[in-house]
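Student: please find the sequence and the predicted model below.
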Amino acid sequence: MSSFPDYYAILGVSQKSSTEEIRQAYKKESLKTHPDRLTKATPAEKKQATEKFQAVADAYYVLSDPTRRREYDSLYVSQSRRSQDPNASSNFFSQFANMFASAAGAGAGEAGTPPPGQRPDAEGVFTDVFEELLRPEVERRVPWWTYLGAVSGAGIGFIIANIPGLLLGGVAGNRLGAIRDAKGKSVAAVFSQLGGNQKAEILRALAMKVLGSAL
């Protein structure tokens, strides 16, 4: 391996940074490098952005988990040549990712968690961390079943027990309808199905919110 990936430098944090500081740094760097923001980019530019985005995801995947971070740090201190080149991260995962197998238990169920020996899925890591930011932008379901349930329940309740029944039926129907509404698609699924321009608009809005700039 010609160089060792400097994941601290890639995220712009120090070795003493807390997990929350690493999380916040990942939000900023992933928004800066997300390839879907480049709607007018050439294939070469899109490829370069995708590689940078993947390297940022690699860095967050490694540094956000205490076990993976300790294993990475044990190598970090012994490497004299460190690089922010995305290729360094790719080479690192191709040769050393099996060392993270011991952290698989801690990361079980994480979005973007790969099988031992493989790189994390960058989009999976992104949608996991940005769940709370993406939801207001891409999950705009109208609660039709909540409304319909309330009306239907109220009607049935009124037939059975007049006004008291109407009130109880309306509340019960509302709650049952809300459960049906809650079974809509996840943020990740909705976001992945959007067109390129729609994704770019959402990412620009998130950049304004997180970075204070659309870059």
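Tutor: Thanks, I have it. Residues are numbered from 1 along each chain as shown.

Student: CA only for contacts and neighbour counts going forward, please
Tutor: Noted.

Student: not counting sequence-adjacent ones, nearest residue to the residue nearest the centre of the chain?
Tutor: Residue closest to the average C-alpha location in the chain (CA atoms, centre = their mean): residue 127, at 2.2 Å. Excluding its sequence neighbours, the residue lying closest to residue 127 (CA to CA, 6 or more residues apart in numbering) is residue 188, at 5.7 Å.

Student: which residues in the chain form strands?
Tutor: For the chain, strands defined by DSSP state E occupy the ranges 4-5, 82-83.

Student: of the ones you listed, flag the one that's most buried.
Tutor: strand 4-5 (a mean of 23; mean count of other CA atoms under 10 Å).

Student: packing partners of that strand?
Tutor: Where contact means 3 or more CA pairs under 8 Å, 6 or more residues apart in numbering; DSSP states H and E, strand 4-5 is packed against strand 82-83, helix 86-96.

Student: residues contacting the shortest one, please?
Tutor: With CA atoms under 8 Å, 6 or more residues apart in numbering as the contact definition, strand 82-83 has outside contacts at 3, 4, 5, 6.

Student: mind putting these in CSV, distance to residue 58 included?
Tutor: Formatted as CSV, the contacts of strand 82-83 follow (distance: CA to CA, whole Å):
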residue, distance to residue 58
3, 15
4, 13
5, 10
6, 11
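
Student: now do the buried residues in stretch 54-69.
Tutor: Across stretch 54-69, burial judged by 16 or more other CA atoms under 10 Å covers 54-64, 67-69.

Student: other residues contacting that stretch?
Tutor: With CA under 8 Å, 6+ apart as the criterion, stretch 54-69 contacts 7-8, 10-11, 19, 22-23, 26, 29-30, 72, 86, 89-90, 100, 102-103, 106-107, 113, 119-122, 125-126.

Student: take a look at this one as well, against the first:
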Amino acid sequence: MASFPDYYKLLSVQQNATIEEIRTAYKKESLKTHPDRLVNATPEEKKAATERFQAVADAYYVLSDSTRRKEYDILYSTRRPQERTTDPGASYNFFSTFTNMFGNQGGSGAESATGATAADRPDADHVFADVFEELLRPEVERHAPWWAWLGAICGAGIGFIIANIPGLMFGMYAGNRLGAIRDAKGKSVAAVFTQLGGDQKAQILRALAAKVFGVASGSF
């Protein structure tokens, strides 16, 4: 293989970086490269961003697991600096060439030009989903349970009309529970995010990026 993916450079971390440093770096790089931020991008720009986003996910997938990282580091040490690259294509070739390296732990199953199957390559959206949930959890937990409260009030009113005080208590409880279900939606935050429109996704990703980088969302 002519070029070798430098996952440390892709995440902008040192080779001795801790797991927490790698995770923090992934948050930043995934938010910078997420293709859904490019609402008005050309097909070529979208394709390039998607490839970069996948390569960043590949880097996190490999370096965040001690076993995968150890196996990667053995190969990394055999490559000269000029053979290491941050080109997303090198990451694809890496998974295609070393298809059995990580014990078939799941991936896209995409095929390379040579016919090799990148069976172990991670799904970038799935990798991002866990971090996205973590990033949004404070905002989600901060939201007031509007439907639960509204349900309790409405249920209490209907219950009082039907059976006075006992009806009020029962109606309040039933309304609160029904409202709580509406609040929860029965879906993860990441699942709800995938169903949003492009503009909404871009706004959320920019806001998260601004929070992570501590700068205005339009400054990078």
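Tutor: Everything's here; your move. Since the model is a prediction, treat every value here as computed from it, not as a measurement.

Student: please state their TM-score.
Tutor: The TM-score (TM-score structural alignment, normalised by the length of structure 1) is 0.79; 204 aligned residues with a CA RMSD of 3.0 Å.

Student: returning to what we had before: closest to residue 200 of structure 1 out of the buried residues of stretch 54-69 of structure 1?
Tutor: Relative to residue 200 of structure 1, the closest of these is residue 54; by CA to CA it sits at 17.6 Å.

Student: residue in structure 2 paired with that closest one?
Tutor: Counting by TM-score structural alignment, residue 54 of structure 1 corresponds to residue 54 in structure 2.

Student: distance of its match relative to residue 105 of structure 2?
Tutor: Between residue 54 of structure 2 and residue 105 of structure 2 the computed distance is 17 Å (CA to CA, to the nearest Å).

Student: what of residue 121 of structure 2?
Tutor: From residue 121 of structure 2 to residue 105 of structure 2 the distance is 8 Å (CA to CA).

Student: number of nearby residues for residue 176 of structure 1?
Tutor: Residues lying near residue 176 of structure 1 (other CA atoms under 10 Å) number 17.

Student: without its sequence neighbours, what residue ends up closest to it?
Tutor: residue 149 (6.5 Å).

Student: what are the neighbouring residues in contact with the one you found?
Tutor: 170, 172, 173, 174, 175, 176, 177 are the contacts of residue 149 of structure 1 under CA under 8 Å, 6+ apart.

Student: next: residue 206 of structure 1.
Tutor: By CA under 8 Å, 6+ apart, the neighbours of residue 206 of structure 1 are 31, 133, 134.

Student: give me that answer again for 10 Å
Tutor: Contact analysis of residue 206 of structure 1 by CA atoms under 10 Å, 6 or more residues apart in numbering lists 27, 28, 31, 130, 133, 134, 137, 200, 212, 213, 214.

Student: if we can go back for a sec, of residue 121 and residue 105 of structure 2, who's got more company?
Tutor: More neighbours surround residue 121 than the other of residue 121 of structure 2 and residue 105, with 27 against 11 (other CA under 10 Å).

Student: okay but the more buried one is in contact with residue 109, surely?
Tutor: Yes. At 7.3 Å, residue 121 of structure 2 counts as touching residue 109 under the criterion of CA atoms under 10 Å.

Student: which residues do the two both contact?
Tutor: Common neighbours of residue 121 of structure 2 and residue 109 (CA under 10 Å, 6+ apart) are 96, 99.

Student: follow-up on the earlier one: looking at the contacts of residue 206 of structure 1, which are in helices?
Tutor: 27, 28, 31, 133, 134, 137, 200 (DSSP state H).

Student: helices of structure 1, start to end?
Tutor: Under DSSP H, structure 1 gives helices at 7-11, 19-33, 43-63, 66-76, 86-96, 104-107, 122-129, 131-138, 144-181, 187-193, 196-211.

Student: I'd like the distance from the shortest one to the chain centre, please.
Tutor: Average the C-alpha atoms of helix 104-107 of structure 1, do the same for its chain, and the two points are 18 Å apart (CA atoms, centre = their mean, to the nearest Å).

Student: now do the last one
Tutor: Here the centre of helix 196-211 of structure 1 is set off from its chain's centre by 14 Å, with CA atoms, centre = their mean.

Student: report the angle between it and helix 19-33.
Tutor: Interaxial angle of helix 196-211 of structure 1 relative to helix 19-33 (axes from the mean of the first three to the mean of the last three CA atoms, to 10 degrees): 140 degrees.
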